[in-house]
Structure formats: C-alpha cells, structure tokens
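Engineer: sequence plus the predicted model coming up.
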Amino acid sequence: MQERLQKILSQWGIASRRQAEQLILAGRVSVNGIPAHLGQKADPEGDRIEVDGRPLKPANRPKLIYLLLHKPAGVVSTCSDPQGRPTVLDLLPAETRLKSGIHPVGRLDAETTGALLLTNDGDLTFRLVHPSHKVSKTYHVWVQGQPPEKVLQIWRQGIVLAGKKTLPAQVKIIKTRPNGDKTLLEIVLKEGRNRQIRRVAETLGYPVIHIHRTAIGPIQLETPKESLLPGHYRLLKDDEVDFLQGAGSDLTDKPAG
C-alpha cells in the first residue's frame, strides 16, 4: 500500500514528519535508486526506500511504544539539549532510548512537571500535535494572590495573546492559602500555545508559581489504584492508546507545513 514518504519514515521511527520532510528536501531519501521529492508516495513492501543509503526493511520496523512519563522539574522535553540539560529520554533505559526512535509528544516547560506522552509512533505524534487536534489537558497551577471570580471568568472566555484569542478554558479554584498569598487552580485547556498558562496568568495579574499537568484526556498520572512518581513512567493501557488513536483519526493524510 502506497503512503507518503514522510509518513513512512515517521512510522519507522526514523524521524518526525517535519524532520522527514527536511531529509527529503536535503536529498537524503531515495526510492528505487532515485532521489525522492516532497509529497512522493511509496510502498514499503514493494519499493526500495533508502535513507542515507541505508534501506528501510519492513522486518526492521520497531515495535510501537506508548508511554506516560511523570516529568520532573529541570528536565527538558526534547530528545537532546545543546545546553547539556537532562532530557526526558535520559529517564528511559538506554536500549529503549537509543534503538526505538522514541520521542516526546509535545512539550512541557523545563520547570513544569507532570504528564507527558512518549512514543515512537511518528504518525500519531503528527496527529496529536496538529493545530486542529484538541485533546483536553488538565493542569494544577499555583498562582500568586487570590484571583476573584470576575478574573477567572475572563480566563474562561479567553484573552488575546499575540493578536489571537485563546480558546475557552475551564478554570476553577481548588484551594487558597489562608493568608491569601497564593491560590491553586485547576485549568483544562484544549490548545497548547507557547507558555500559554504563564502568559495568561501574567496578563491577568496573578503570576504563576508552579504548573503541574495531571492528565491528558482520560490518561491520568494518579488513579485510585496507582500513582506515578516523578521521573517514572508506565506503558499506556490498550484503551488509552485507542483513545489517542481515535482522537487523531479525523485528520487527513496531508504533508506537514
């Protein structure tokens, strides 16, 4: 069955779709001995696909892995870091880290803690981070001060950041310190703009102290039966994988960008 080359490369854990596009544009991918072009389709079962002269063999396709990680503070959500900071991949066994093509799905700020998905399913990653995809993410956020209901309502309705209004959000108070110096909020978002929670809180006059992501859709760090400790991870359950695959299934197979 023919599929776009960037999708094939992402499914094999070679690169994300965007990275695969760059490989193709750089002339590092060929099909049946001919340099590939962007948008080209191929059949991995019948065509000889090579990356840097090395053929992709269906038998070598890595087993798909889906993990939920409890990201600690001070760890960056990337595969490598030019500043030498620890990355989320450093928390995994070397064999998983080096051979599977696993990578984080989206990002959390270095000091933000909590739920982060890791997978080598590049096609699923593409669908989950696509702008039109909206899986809810739940955060527990400590902010300075005690925001009144009118401020929370503004947050719920959305405010303009960099010329674009944020989507409606669920925002409620969980608890407030007796002296009123800080408040714990539960915030549920269906978008993930850069440092969105911090920027909105700062704009409204209640700067963030700490952000902790507790859940991605129904996938939670803590359940009545288990609690995932910082730096630890677990395999996703079958129904959790089904949820993620179903959540992104409405997106058509279009080139990234």
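Structural biologist: Yep, that arrived. Numbers count the residues shown, from 1 in each chain.
Engineer: make it CA atoms for all contacts and neighbour counts henceforth
Structural biologist: Fine.
Engineer: next helix or strand past the helix or strand containing Thr138?
Structural biologist: Thr138 is part of strand 137-144 when elements are defined by DSSP states H and E. Next in sequence after strand 137-144, counting helices and strands by DSSP H and E, comes helix 149-157.
Engineer: Arg193 - how many residues pack around it?
Structural biologist: Using other C-alpha atoms under 10 Å, Arg193 has 11 other residues around it.
Engineer: nope, Pro86 is what I was after
Structural biologist: Pro86 has 17 nearby residues by other C-alpha under 10 Å.
Engineer: another structure for you, compare them:
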Amino acid sequence: MGKYRYLLFYKPYNVICQFTDDSPPAQTTRQTLKDYIAVANVYPVGRLDQDSEGLMLLTNHGTLQHRLIDPQFQHPRTYWVQVERIPDEAALQHLQQGVVIQGYRTRPAQVTRLVEEPPLPPRDPPIRYRKQVPTTWLEITLTEGRNRQVRRMTAAVGFPTLRLVRVQIANLSIAGLSPGQWRDLTATELQVLRRQCGW
C-alpha cells in the first residue's frame, strides 16, 4: 500500500479542479491545484466547479477513484448550500424526491434546512447579497455527482444557489482543514473508506 497516496484538500473558491490551466492564453490565468499541492501524480476523484468550494479527495489509486466516481456505488457527498430566499416544505420535498434537470430525474436526496449559518470561513470574494432578499443554508446529501447538479437542482425549484461548499465525501470530512490546506488520510479513514468501497 506504500506506493499509493490519498489526500484530502479544501479547495478554495475560484480554483479549478486540475493541475494545469488549459484555457486560451488570452484569458486571465486561473489558480489550479498545482498552486496548493506539491505532490506528483495524484488526481482528483470527481470534481468541484471553479465557483464551488470544499472537500476534494486526490489519489493515484485507480480502483478507489473508479469506485468513488461510478454512480452504481452510490457514495454519499454532502454539501452546505446557501440559496436565495427561504425554501418552503414543498420545495424541500421536491429536492428530496428528485427533480428533473436536463431531461434527467435526480436520485432521491437528503435535504434539510440548517437552523444556523454553518461555521465556514468567509468567502473571498464574498457572495453578492441583495438586501431585500433573505438567504437560507441547506444541507444536501447526494449519491450521484452530475455536472453542476446541486446548482441545477436548487434553481429547478426556484431557489438559486449563492454559495456551495462540499463538506463530506463518504466517511471523509472537511473538519480541521482551512481553505487551501491539504493532508494525507489517516490509516483509520483509509480503512473505513476501503470497507465502504468494498475493496
């Protein structure tokens, strides 16, 4: 097992989920994983959009990567999501049961309204508030990871996402990391993850 690396990384806002920026040279240079992680030959398991923040797992272990990405294994991913306005019970139920986005019905999800704002560091730059429009934080747990899925789901029920932070992947949590920090998985975390992945 010594040849494998398993890293947890707290991706800041506005960082792209790859080690090189393949945008045209004329565009502004964007920050990449290389600006934060000086470990060779590890690759992200799944992705987070440039405008999303939070937990990423990187590894050079292909079997783990496949099992965490393949939808058939249905590994949970939990997000804290700040939305515009205050979703009612009907909207929450709609998200829980699955919504149609781009002709596809999402799998059932766990969705709860957070009573208090979660303990997150301020975003840089901050979201654009509209004084007359309240915001709400939701906790959403999915077992699939389609492109921009959370944003499309909340938009589909009429509550656009303002800020999106992934806080958990399977048994792995963002706790103890600050934006831009990474660490290796502990032996216990890896053991539990391996058991969950069935390998």
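Structural biologist: Yep, that arrived. Here the structure is a predicted model, which means the values were calculated and not measured.
Engineer: the strand holding Thr138 of the first structure maps to which residues in the second structure?
Structural biologist: Aligning strand 137-144 of the first structure against the second structure (TM-score structural alignment) gives residues 77-84.
Engineer: and stretch 8-25 of the first structure, by the same measure?
Structural biologist: Under TM-score structural alignment, there's no match for stretch 8-25 of the first structure.
Engineer: what helix or strand is the most centrally placed residue in the second structure on?
Structural biologist: Closest residue to the average C-alpha location of the second structure: Arg166 at 3.4 Å, with C-alpha atoms, centre = their mean. Assigned by DSSP H and E, Arg166 of the second structure belongs to strand 161-169.
Engineer: and that strand, what does it pack against?
Structural biologist: strand 53-59, strand 77-84, helix 149-156 (3 or more C-alpha pairs under 8 Å, 6 or more residues apart in numbering; DSSP states H and E).
Engineer: again, 10 Å this time
Structural biologist: The contact analysis (3 or more C-alpha pairs under 10 Å, 6 or more residues apart in numbering; DSSP states H and E) places strand 161-169 of the second structure against strand 6-11, strand 53-59, strand 77-84, strand 135-142, helix 149-156.
Engineer: and it, which stretch of the first structure?
Structural biologist: Going by TM-score structural alignment, strand 161-169 of the second structure sits over residues 208-216 in the first structure.
Engineer: quick one: buried residues of the matching stretch?
Structural biologist: 208, 210-216 (16 or more other C-alpha atoms under 10 Å).
Engineer: mean distance between that stretch and the second structure after superposition?
Structural biologist: In the superposition against the second structure, stretch 208-216 of the first structure averages 0.6 Å from its aligned positions (mean C-alpha distance after the TM-score superposition for the first structure).
Engineer: what range in the first structure does the longest helix along the second structure sit on?
Structural biologist: Longest helix in the second structure by number of residues (criterion: DSSP state H): helix 187-197. Using TM-score structural alignment, helix 187-197 of the second structure lines up with residues 238-248 of the first structure.
Engineer: what distance separates the matching stretch from the centre of its chain?
Structural biologist: 14 Å (C-alpha atoms, centre = their mean, to the nearest Å).
Engineer: not counting its neighbours along the chain, what's nearest the counterpart of Asp49 of the second structure in the first structure?
Structural biologist: Aligned by TM-score structural alignment, Asp49 of the second structure pairs with Asp109 of the first structure. Excluding its sequence neighbours, the residue lying closest to Asp109 of the first structure (C-alpha to C-alpha, 6 or more residues apart in numbering) is Val76, at 6.9 Å.
Engineer: contact partners for that neighbour?
Structural biologist: Neighbour list for Val76 of the first structure: 85-90, 107-112 [criterion: C-alpha atoms under 10 Å, 6 or more residues apart in numbering].
Engineer: surely Pro193 of the second structure is in contact with Trp199?
Structural biologist: Quick fix: residue 193 of the second structure is Leu, not Pro. Yes: the criterion here is C-alpha atoms under 10 Å, and Leu193 of the second structure meets it with Trp199 at 9.2 Å.
Engineer: which residues are common contacts for these two?
Structural biologist: Common neighbours of Leu193 of the second structure and Trp199 (C-alpha under 10 Å, 6+ apart) are Leu64.
Engineer: which one's more surrounded, these two?
Structural biologist: Each of Leu193 of the second structure and Trp199 has its neighbours counted (other C-alpha under 10 Å); Leu193 has more, 19 against 10.
Engineer: ok, back up a step: what residues does the match of helix 187-197 of the second structure touch?
Structural biologist: 65-67, 123-130, 132-135, 216-220, 235-237, 249.
Engineer: try it again at 6 Å.
Structural biologist: Arg127 (C-alpha atoms under 6 Å, 6 or more residues apart in numbering).
Engineer: list the buried ones in it?
Structural biologist: Quick answer for stretch 238-248 of the first structure (16+ other C-alpha under 10 Å): 240-241, 243-245, 247-248.
Engineer: now swap in stretch 131-148 of the first structure and tell me
Structural biologist: 133-147.
Engineer: what of stretch 68-77 of the first structure?
Structural biologist: 68-73, 75-77.
Engineer: same deal with stretch 50-65 of the second structure?
Structural biologist: 50, 52-61, 64-65.
Engineer: skipping its backbone neighbours, what lies nearest Leu164 of the second structure in space?
Structural biologist: Nearest to Leu164 of the second structure is Val81, by C-alpha to C-alpha, 6+ apart, at 4.7 Å.
Engineer: and if you look at Gln65 of the second structure?
Structural biologist: Val45 is the one closest to Gln65 of the second structure (C-alpha to C-alpha, 6+ apart), at 5.5 Å.
Engineer: and the one you found, how close does it get to Gln74 of the second structure?
Structural biologist: 14 Å (C-alpha to C-alpha, to the nearest Å).
Engineer: still on that earlier bit, neighbouring contacts of the match of strand 161-169 of the second structure?
Structural biologist: 112-115, 137-143, 198, 221.
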